[in-house]
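K.L.:
Dropping a prediction and its sequence here:
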Amino acid sequence: MTAETGFFRGKSLGATSLLTFAILSLAWFVGFASRLFAIVRFESIIHEFDPWFNYRATHHMVENGFYNFLNWFDERAWYPLGRIVGGTVYPGLMVTSGLIHWVLDTLNFHVHIREICVFLAPTFSGLTAIATYLLTKELWSAGAGLFAACFIAISPGYTSRSVAGSYDNEGIAIFALQFTYYLWVKSLKTGSVMWASFCALSYFYMVSAWGGYVFIINLIPLHVLALIIVAAMQYARARISRQQFMTLFVGGLTFFGILAVVVYFGLVWGGYVAPFSGRFYSLWDTGYAKIHIPIIASVSEHQPTTWVSFFFDLHITAAVFPVGLWYCVKNVNDERVFIILYAVSAVYFAGVMVRLMLTLTPAVCVLSGIAFSFTFEKYLRDDEKSSTKSDSDRQMYDKVTKKGKVDLGVRAVGTAAASETAEDGVGVNSRSLVSVVLVLFLLMFVVHATYVTSNAYSHPSVVLQSSNSHGDRIIMDDFREAYHWLRENTADDARIMSWWDYGYQIAGMANRTTLVDNNTWNNSHIALVGKAMSSNESAAYEIMRELDVDYVLVIFGGVIGYSGDDINKFLWMVRIAEGEHPKEIKEANYFTDSGEYSVGPHASDIMLNCMMYKMSYYRFAEVRMGYNQDGFDRTRGYVIGKKVRAVFHSRQAICEETIVQDITLEHIEEAYTSENWLVRIYKVKKPENRPTIKKSERQVRLESKRVAKV
């Protein structure tokens, strides 16, 4: 958009550039500031699970160098297998942080690498806004680009992965995604080899930073294929009849589609092409992962997206972006075919997997920017035209009056001017009303985005927050408390068994060896841990001895009402274990007779005697909370199935009461329980040097009494 069109009509090029710079700078600042809620409320800390490994890997690279990082074998992960880190990570995130750290050190700004990791994603949010502006400007206009930049700067769908402390690949990958798309569209419009080279370099950076690069590697060829098909259709349509054209189009599309499928399966069958992963198949069949690979379905971000999530993460832009998509279809050209394909494919994939809402958000922001820009531009342009026309008519009427030549023709001109002025008055009122409504929608979007960012996406998973009856804030720091205990009170080579969700945090904060972690590359190893958690204590002890386990860590939320604990995840442990050990573990055995998953009095005996149940509820019946009875689980909402009981017996005419613990431990012992019972750690007992002798057999019985001879 030039200085003579759109929002910047009548402004000089310098004023236009200054206004653009000011808006983009403000978008960067607002985007950065809105992501700092967690820092202000808590402290500078790494969030979630994956970011802890990314931080640990970055720290290792900074301390030991990039070459050592590429050859790093992590012996603290996946014991006893270990993990080759260099070939199993996307190093773009680590290299970016390390490069920033090196530049600051060179300039004598000595900043700890953790602070760079914490603030990296908020900083890149501003770069993402600029990249979105450049892309939208190439697709439509500068005004639309400014709208899109402001949208993506605070959109909850993008903020969820880029708040301060969320040191994950997506924090920089969305910038690389948008910038690569911009360079692709730019090279397509200009035909310049220079822009194409820049696009290739940006794509290389994108590949090094995020596994979602497959979205680009498929979308760009799809765009090229669409342009080829459109060009062929235009060429054929001018030379054959409409009926022949439709026959050729449908037949050709069917033939090439079948041919592509046959060629693909032939290459897979011949071993020339590797088959798609389970995550890819789950994009086309939402029930595939739950049946064949339950570990994929067990991850919450791999679940299908609900309608509420679309509104929650996109707000008004979810309803507006189809308008922008229609404008692009109505005014289609080569580059707008790209955003059409991008939006349609992203909408489908976001509906299948909630995690892919992240890839939909940039397209929604671009198309919403186009919709708002086109609407405002149309109304503002009409106002200017009507105002200019009214002024010219008024001047003509004044000139005629001054000359005194008020004849019938002049009266006609005056009547026409008055009638147009009245019509313009109605039009101005209508357009003003629509403009005010749109501005209110924009303000509502800002309020919603700020609220969601503050209350939903700015709470670190390692620190929980609650409030008492007086409204005072209560901080529950059980996770870091337990990890610190492990770091200070266990041997340096101690092996910790837990569910894979907590592997990265244990290695990052406790610096101890784990059996499984969030990399989930070995399903059999995870299934073995799930089998140990699902088995009775004796069977689990054999597994733990085979794996050289020293401590077992479980998360239990029954005291404080924390719903993300291991009891609520337990069925996934059972399903994953059943996939590898179907003879020993069966999911149906962990349900009640009525088919309900319960830990209450009606729970099955297998459920009540499994390791997960015992470790979670050991000594729990001794705890009484409020007006609830002993053993009341606040997360599940009922009393547990096993708890302490009173046994009465009489001795010398006196009735005595003995407390008997229903849940007893034989092969493990409680080592540590955090303040709010959220993290419980058990020590695995070492096997005895000799077999246990029953008490009745400990005394040596003499068959005959021997007397010493004098």
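P.N.:
Perfect, thanks for sending it. Residues are numbered from 1 along each chain as shown.
K.L.:
When you work out contacts or count neighbours from here on, use the C-alpha atoms and nothing else.
P.N.:
Will do.
K.L.:
the helices in the stretch 251-400 of the chain, which residues?
P.N.:
Secondary structure of the stretch 251-400 of the chain (DSSP state H, counting those that start in this stretch): helices located at 278-284, 288-292, 294-297, 307-314, 317-330, 334-352, 357-403.
K.L.:
want to compare, so here's the second one:
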Amino acid sequence: MMVRSQAADYGFQLNEFDPFFNFRATEFLVNNGLAEYYAWHDDMSWHPSGRDVSATSQVMLHVTAAATYKIFGANVPLYDFTILFPVVMGSLTAIVVFALGRLVGGTTTGLFAALLYSVSLPVAVRGTIGWFKSEPLGLFYGLLGVYLFLSGIHSTNKKVAVSKIIGGGIILAFGLSSWGGIVFFIIPLGLFFVALPFLRSDSRFLMWAVPLFVASLLLTVLTFERPGLNFLVGIEGTAMIASSSFLVAAYFLHRFIRKEKRLQYTGLFLAGFVVASFVILGVTEKEEGILDLPAFRYLNAMNPFLTTSEPLVDSVSEHATTTLRSSFFFNSVLMIFAGFAIWYLIKKKDEDQRFNIKNDLMVFSLILGLAGVYTASAFIRLELFASISVILLGSIGLCVLVKQFLLPQGIKTPKRITRIIFLGVIAMFLLVPIMLPTDSNWVKAVKGPPTILNGGSNYNVATNDWLDAMGYIKENTPQDSVVAAWWDYGYWISTLGERTSLADNATLITSRIQMIAQMFLSQPDEAHKILQELDADYVLVYVAGQKVSDSGAQQDLYLLNGGGDESKKQWFIRIAEEPLSRYLQQDGTSGTDLFWNETVLGKMFPFSVIAYVNPNTNQQSASYQPGFIPVYVKDIKYPPGGDGPLELVYASPSFEESRSVLIGVFIYKVNEDYAP
């Protein structure tokens, strides 16, 4: 918890964007009850259509947070409670990981798994203090559901088995309603169902246990609007039903086949079943279109080659394509132990009596590992699942190594000093990603200011620029105002500013986001018309940069590429389906003269290029040259009280005070009387 709470050093705030909507939804649920929540149509989002909250949200996240707040909240403000919620859930999930590891490989494996989970970077960065998003609770429910199912099918008490199996299905459904990413567990579970007839002979038990789990999962999912019926009729539900149907059919066939022939005939049956399934699905899909495909980002996870084909999906930083470098950084030395575990389980398990793992649990661990690594190849956010896979396999590998050395088979036990050295080497390996490199190790990587305090910029600073800007909107604009901004800031506007936004991080209406992008890239007169069509009263833009001039200089000089809209404009262009070369120079970031002089976004940035500078030679140029970077000076094009299509009504403190780091939030009022 201490590692994941480092962000509190900068300020006790929610982190990122989605947590602000989740807080607002949880607050509504606490104040109005479940019935009102399910009937809630949020008119402050996606103006003018609004948003059906229960059909488009992670309902179990809001319900669980509201319920636990009612029980444990005492006099703590709900906002503070939701800030602490992720780190508490992360601690509880570590207990579940211990239980899962112990089930698979014994207590030592469980202890290693819990330890590795507690320091894993992909897990930690999505479970820090203030990260009131889907992942922490979704992982808790998802892993708990998987654990209960696996524990249930290994229980000798039928009543206990039934309870665990049903509970596992229900809780896994809770996980799906908390975070759509939990659909990942459908992959290893479905493959595991298919593998069971090859691994276990207790057909009478599994023929009802697995369908019972699937039925409890699907029936519980249907009680939620999301994922709801789409899950049942989509690829995910079809996979669950098909794999469990194969299991039942295969075990039924076992009754008519001699024991020594079962594997051979089950393999032939599987091949026929797969071919028949694809034929049936292909014909019915072509004729009826009955299969409900998931959202693009889920298809992206199944097919990593789609990673650059959808600009809106690719514009999200956490959807960046996974690289080998990032994979090694996220998993580090754990990959060594996981690789050793895979080799050991495949080659040596049957020869070693010191490490007892059931064949079906061994196969599940291997399936989970392969599925996690494959899925994570799509984009960085899914490294979370690769991490879960590596943690389980890595803990098995560590357990095997420790037992191989400390409990040798058929030879003399090593001396005490030798054992101490061996344990020291293992500890040193485990400490490498936590301590090295000193400036970007796993501990340092999760320490940073909440996004609301640094605007999601590249600078490790904490300011009140965004909080003050939202305070201005809340206190100085009419209550029925509509604020246009890039979708990243929609949740902040509706939650902190308490005003209606046009788009937000739910990305529900792609055409609306495209329209906003087109507005920003349009000439001022055309942009004014689009803003009127959108019914917008105010427009917000965000610029992040750094002052590079001395305090005694005649005018402040700035470098702008710090992570604000000035750094996102290439995505505005792609999403608006405009040619990049029209608005950007060869370096892909610097704006062309057309961008600065003819687009409303260029004019809303209160800066102009004064010169281009080569940072290596200090050579200056009045026009862009390859290898040169633009230097800016302040230049407000739509001043307060002006007669243009927009007028600046608010600039955040770091702009007015000329601080060294600029976290510039600029709010413009749409001039209703403007006549082109």
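P.N.:
Now that the structure is in, tell me what you want to look at. If you're wondering where the values come from, they're calculated on a predicted model, not measured in any experiment.
K.L.:
With both chains overlaid, what TM-score comes out?
P.N.:
For these two chains in superposition, a TM-score of 0.77 is obtained (TM-score structural alignment, normalised by the length of the second structure); 578 aligned residues with a CA RMSD of 3.7 Å.
K.L.:
Quick one, which of the helices of the stretch 251-400 of the first structure gets closest to Asp492 of the first structure.
P.N.:
helix 294-297 (30.1 Å; CA to CA).
K.L.:
what's that closest one packed up against?
P.N.:
Judged by 3 or more CA pairs under 8 Å, 6 or more residues apart in numbering; DSSP states H and E, helix 294-297 of the first structure is in contact with helix 288-292, helix 566-580.
K.L.:
got a markdown table for those helices, with distance to Pro322 of the first structure and mean neighbour count too?
P.N.:
Listed next are those as a markdown table, based on distance: least, CA to CA, whole Å; neighbours: other CA atoms under 10 Å:
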| stretch | distance to Pro322 of the first structure | mean neighbour count |
| --- | --- | --- |
| helix 288-292 | 30 | 16 |
| helix 566-580 | 38 | 21 |
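K.L.:
Of all those helices, which one is nearest Glu48 of the first structure?
P.N.:
Minimum separation from Glu48 of the first structure across those (CA to CA) falls at helix 566-580, 16.2 Å.
K.L.:
Quick one: name whatever helix or strand follows the closest one.
P.N.:
Downstream of helix 566-580 of the first structure, the first helix or strand assigned by DSSP states H and E is helix 605-609.
K.L.:
Show me the contact partners of that following helix.
P.N.:
Residues outside helix 605-609 of the first structure that contact it (CA atoms under 8 Å, 6 or more residues apart in numbering): 534-537, 589-591, 599, 613-614, 641-642.
K.L.:
Just give me the residue closest to the centre of the second structure.
P.N.:
Arg381 (4.9 Å; CA atoms, centre = their mean).
K.L.:
now for that one: what does it line up with in the first structure?
P.N.:
Matched by TM-score structural alignment, Arg381 of the second structure corresponds to Arg355 in the first structure.
K.L.:
Give me the nearest residue to that match, chain neighbours excluded.
P.N.:
Glu301 (5.0 Å; CA to CA, 6 or more residues apart in numbering).
K.L.:
what's the answer for Ser245 of the second structure, then?
P.N.:
Pro211 (7.9 Å).
K.L.:
Over to Phe246 of the second structure?
P.N.:
Closest to Phe246 of the second structure by CA to CA, 6+ apart is Val194, at 6.6 Å.
K.L.:
helix or strand for the one you found, which one?
P.N.:
Short version, using DSSP H and E: Val194 of the second structure is in helix 186-199.
K.L.:
how far apart are that helix and its match in the first structure?
P.N.:
Following the fit onto the first structure, the mean deviation recorded for helix 186-199 of the second structure is 2.3 Å by mean CA distance after the TM-score superposition for the first structure.
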